[in-house]
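Novice: Pasted the sequence and its predicted model underneath.
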Amino acid sequence: MTTGQAVPVPASVSPHAQQWLSIPKAESTYPAQDDTAGWLAMIEQADSAIATQFTSQPLPVSTEDETIAGVPVFVVTGPGVADDDRRIHINFHGGGLIMGGGAVCRAMTGISALSAGLRTWGVDYRMPPLHPFPAALDDAMAVYRAALEIREPHEIVVAGGSAGGNIAAALLLRAKDEGLPMPAALVLNTPELDLTESGDSFVTNAAYDNLLSSLREVNELYAAGQALDEPYLSPLFGDVTGFPPTFLKTGTRDLFLSNTVRMHRKLRNAGVEAELHVGEAMPHGGFGGAPEDQELDAELQRFLTRHTAQH
């Protein structure tokens, strides 16, 4: 069995994972930076396809559409979450910093809530081309401040996958700079932490990650003229001293493998407790619900149980 690029699929992973790896990689082309209509049309088409994928089967969750500090937030509660469990899992969705809003965010928040086993706030942050940096980070800060008004820091988890990992890590850098307390834990799932794409895996995994290609044009659109290595844009280059315990997940085929392992080393060198989980043959974002994903969800829930206080 091979992918569309004739990359062998290993027998070392589950049948579900093998099927996921056999999906041909879709190559992306992007409009010119100033073609706002072109970007909006591309995003709408991509979100429609993603929504079909994520909403094909209903999830065993309840979802409330709320506005918190002026930001749309989906509050999702999964099975087994007690009414008196005060813990909040603030999650930032993926989508390359331009996609994944609205209905897609709503669906992905449900998946994140099941993975974490906590009541989850899915933040529907603003994105380019209409709202470039720092709009998303401003929204993240507004929601985090609102959470701190009703919960203690030890009751809050900040999390994000892919582009959402960028927002989550940048949020903690800015919160620290503004004197806000750190949450109980940080979760970074295959995070986009380096918009300059300087890591080794951007070359070595370019042909092996069947879900993701370089996002340089998108990163430039998001940055809106700011330097891509600025820490609020590329948190890998920020000062992570004082960060909370952090859970990091990636895979051996993930284009963002270097982002994740470099951040893990940076956290450890700063004295931060950090767990790194690397999935065999796993591409960006996981295997779409394979047993390997379920194993890592169990690891995440054990991590969050250790590092959050339930009252």
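Specialist: Cool, got the structure.
Novice: all contacts plus neighbour counts: C-alpha atoms, from now on.
Specialist: Fine.
Novice: Could you report the separation of T77 from L300?
Specialist: Distance, T77 to L300, using CA to CA, to the nearest Å: 17 Å.
Novice: The residue nearest to I68 when sequence neighbours are not counted is in what secondary structure piece?
Specialist: Excluding its sequence neighbours, the residue lying closest to I68 (CA to CA, 6 or more residues apart in numbering) is V143, at 6.2 Å. Secondary structure assigned from DSSP states H and E places V143 in helix 135-150.
Novice: take the one below as the second:
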Amino acid sequence: PICFAFALAASSITAHAQTAASYDELAKSEAAANADSGKRVAPLKSIGNPTADVSPEMQAMIGTAYPPHFNADPKTSAEWKELIDRRAKQAIANIPAMKAKLGVKVEEKTIAGVHCYVVTPNKIALENRRRLLIHVHGGGYVFGPGEAALPEAIMMAGFGGYKVISVDYRMPPDFPYPAAMDDAMAVWKEVLKSHERHRLAIFGTSTGGAMTLAMVLRAKDEKLPLPAAIAPGTPWSDIDKIGDSYAGNEWVDNVLVTWDGWLGRAARL
């Protein structure tokens, strides 16, 4: 939600305290600090919420405080499970209201041995009645088990008017890679038995976005039919700390905050 944040390509940022009493002094000190190529040295400053072309609701979202778990550092599988369960309960508490508001029903189903949720809107548009979307949820490869994975699938079904299968794939700490991908691909193969591929699509955000891309690559490798469409939302496809946005958005983003918090720790599970 803070795509407005600057991301300086290929530059690392070092902030220092602004002590200059005037613009002239500030300009002189900044010129000296940035006389050489390489690091970009900028004055320490706070970044306010955008006020133009952004709805009040988005302004409020951008301005929210860091999540309390951003720097969580579970040391054991038991501690990871406690954190995962605690966050899942928070998400699940909102599910009944979401289903009612968006007019969808949710059914649990086992597909090819994989636990899934079938999300069906009360009204399916005529052009969508033979279409089916496969949803792979986000959550840093560790969060969002069970019903906690459903918000995005519910919104796609409710707003888009599509039938959605949300894959409750296995995750660390008990089931590391490639368990999640194996589950997602098992569902894909099973769905292909009863649906024409040109009526199928795969979507997901963050981890789900990366898995969407990976599913297509794996389907190609396995000579399987490909989906007619994919929607990989902000895919976390590079889980190491090497992208520019990790530096440019660090401590500005109020969702993930920093790779060095729980995010990077989850990547190493």
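Specialist: Great, that's in hand. Fair warning: this is a prediction, and the values are worked out from it, not measured in the lab.
Novice: Quantify their similarity with the TM-score.
Specialist: The TM-score (TM-score structural alignment, normalised by the length of structure 2) is 0.75; 215 aligned residues with a CA RMSD of 1.9 Å.
Novice: Let me see the ranges of the helices in structure 1.
Specialist: 15-21, 36-54, 103-116, 135-150, 163-177, 201-204, 216-223, 257-269, 291-307 (DSSP state H).
Novice: With distance to A184 of structure 1 added, can I get these in CSV?
Specialist: Converted to CSV, those look like this (distance: least, CA to CA, whole Å):
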stretch, distance to A184 of structure 1
helix 15-21, 32
helix 36-54, 29
helix 103-116, 14
helix 135-150, 12
helix 163-177, 11
helix 201-204, 30
helix 216-223, 29
helix 257-269, 15
helix 291-307, 6
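Novice: Count residues in the vicinity of whatever residue of structure 2 lines up with M127 of structure 1, would you?
Specialist: Residue mapping for M127 of structure 1 onto structure 2 gives M171, with TM-score structural alignment as the criterion. Here the count is done by other CA atoms under 10 Å, and M171 of structure 2 has 20 residues near it.
Novice: thought M171 of structure 2 was touching A179?
Specialist: Yes - look at M171 of structure 2 against A179 with CA atoms under 8 Å: they come within range, at 6.9 Å.
Novice: about what we covered before: list the buried ones in the helix holding V143 of structure 1?
Specialist: A135, A136, L137, D138, D139, A140, M141, V143, Y144, R145, A147, L148 (16 or more other CA atoms under 10 Å).
Novice: show me what contacts the first one?
Specialist: It stands for A135 of structure 1. Taking CA atoms under 8 Å, 6 or more residues apart in numbering, we find A135 of structure 1 in contact with Y125, R126, M127.
Novice: How about the first one, nearest residue that isn't a chain neighbour?
Specialist: The shortest distance from Y125 of structure 1 to any residue that is not its chain neighbour, by CA to CA, 6+ apart, is 5.2 Å, and that residue is A136.
Novice: and E107 of structure 2, how many residues sit next to it?
Specialist: As a burial measure, E107 of structure 2 scores 10 neighbours (other CA under 10 Å).
Novice: For the residue nearest to I68 of structure 1, give me its contacts.
Specialist: When the contact criterion is CA under 8 Å, 6+ apart, the partners of V143 of structure 1 are I68, A69, V71, V123.
Novice: which of those has the most neighbours?
Specialist: Neighbours here mean other CA under 10 Å. Within those, the largest count is held by V123, at 28 neighbours.
Novice: Now do the contacts for it.
Specialist: Taking CA under 8 Å, 6+ apart as the contact definition, V123 of structure 1 lies against V71, P72, V73, F74, I90, N91, F92, H93, C105, A140, V143.
Novice: now do M98 of structure 2
Specialist: Shown here is M98 of structure 2, whose contacts under the criterion CA under 8 Å, 6+ apart are P151, I154.
Novice: do you know how far it is from I47 of structure 2?
Specialist: From M98 of structure 2 over to I47 of structure 2 the distance is 33 Å, taken as CA to CA.
Novice: nearest residue to the residue most central in space within structure 2 other than its sequence neighbours?
Specialist: Centroid-nearest residue in structure 2: S206, 2.6 Å away (criterion: CA atoms, centre = their mean). What sits nearest to S206 of structure 2 in space, not counting adjacent residues and going by CA to CA, 6+ apart, is P235, at 4.3 Å.
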